[in-house]
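Chemist: just need the structure, nothing else, for what follows:
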Amino acid sequence: MYTKQAIFTLIVVFIVVPFDADAQCAMCRAVLESESSGKAAEGINNGIVYLMAIPYVLVAGLFYFIYRKIRS
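Modeler: Here you go, the predicted structure:
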């Protein structure tokens, strides 16, 4: 399959290569700070929770399915 050297090189490349992911932070902060009621901030927080929770639920369901198949 893959050699240890290839996997190590791939990991080093991912760590060393910078990813510029700061583009939206200033925009979101400006929108949230300019609103006085806080409804947008609440919506952003809810969106973050939904985006964070869905992959965990899917992975937990996958592991439960695998566990059930192995046990039977």
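Chemist: C-alpha from now on. contacts and neighbour counts both.
Modeler: Will do.
Chemist: strands along this protein, start to end?
Modeler: For the chain, applying DSSP state E gives no strands.
Chemist: for the residue nearest the centre of it, give its distance to Asn45.
Modeler: In the chain, the centroid-proximal residue (Cα atoms, centre = their mean) is Met52; its distance is 6.2 Å. Distance from Met52 to Asn45, counting by Cα to Cα, to the nearest Å: 11 Å.
Chemist: before we compare anything, build this one as well:
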Amino acid sequence: MLSNAKRQKSKVKSQKYLQKKFYFLLFTCFFLLEGNAQCAMCRASLQNEANKAVAEGVNDGIVYLMAIPYILVAGVFYAVWRLKQKKKEVVQ
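Modeler: Next comes the predicted model:
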């Protein structure tokens, strides 16, 4: 049988796991939402109906430019995480 301390520890672990799962789901929902980014100057210059395709191209360009820093930061965090995992393996 499990002691009370072990049960409590197991319960805390499962709560942390569910919390991580919830935050991942929340992050995924926000990440998958479609973004329409456009600065005020671009919107004013491309607002008429004749430039519909150009306006969509400008929007896509802005979104791609915005995504690059996030990808770079994610890469740095992944590299740090991987280094920590290797240190844990060496210690054990």
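Chemist: quick one, helices of the first structure?
Modeler: Here the first structure has its helices, by DSSP state H, at 4-16, 25-34, 39-71.
Chemist: in the second structure, what residues pair with the first one?
Modeler: On the basis of TM-score structural alignment, helix 4-16 of the first structure is assigned to no residues in the second structure.
Chemist: run through who's touching that helix.
Modeler: Outside helix 4-16 of the first structure, not one residue touches it by Cα atoms under 8 Å, 6 or more residues apart in numbering.
Chemist: same question, the shortest one
Modeler: Defining contact as Cα under 8 Å, 6+ apart, one finds that helix 25-34 of the first structure is touched by Gly38, Ala40, Ala41.
Chemist: at 10 Å what do you get?
Modeler: Under the criterion Cα atoms under 10 Å, 6 or more residues apart in numbering, residues Gln24, Gly38, Lys39, Ala40, Ala41, Glu42, Ile44 lie in contact with helix 25-34 of the first structure.
Chemist: what about the first one, distance to Val31 of the first structure?
Modeler: Here Gln24 of the first structure is placed at a distance of 11 Å from Val31 of the first structure (Cα to Cα).
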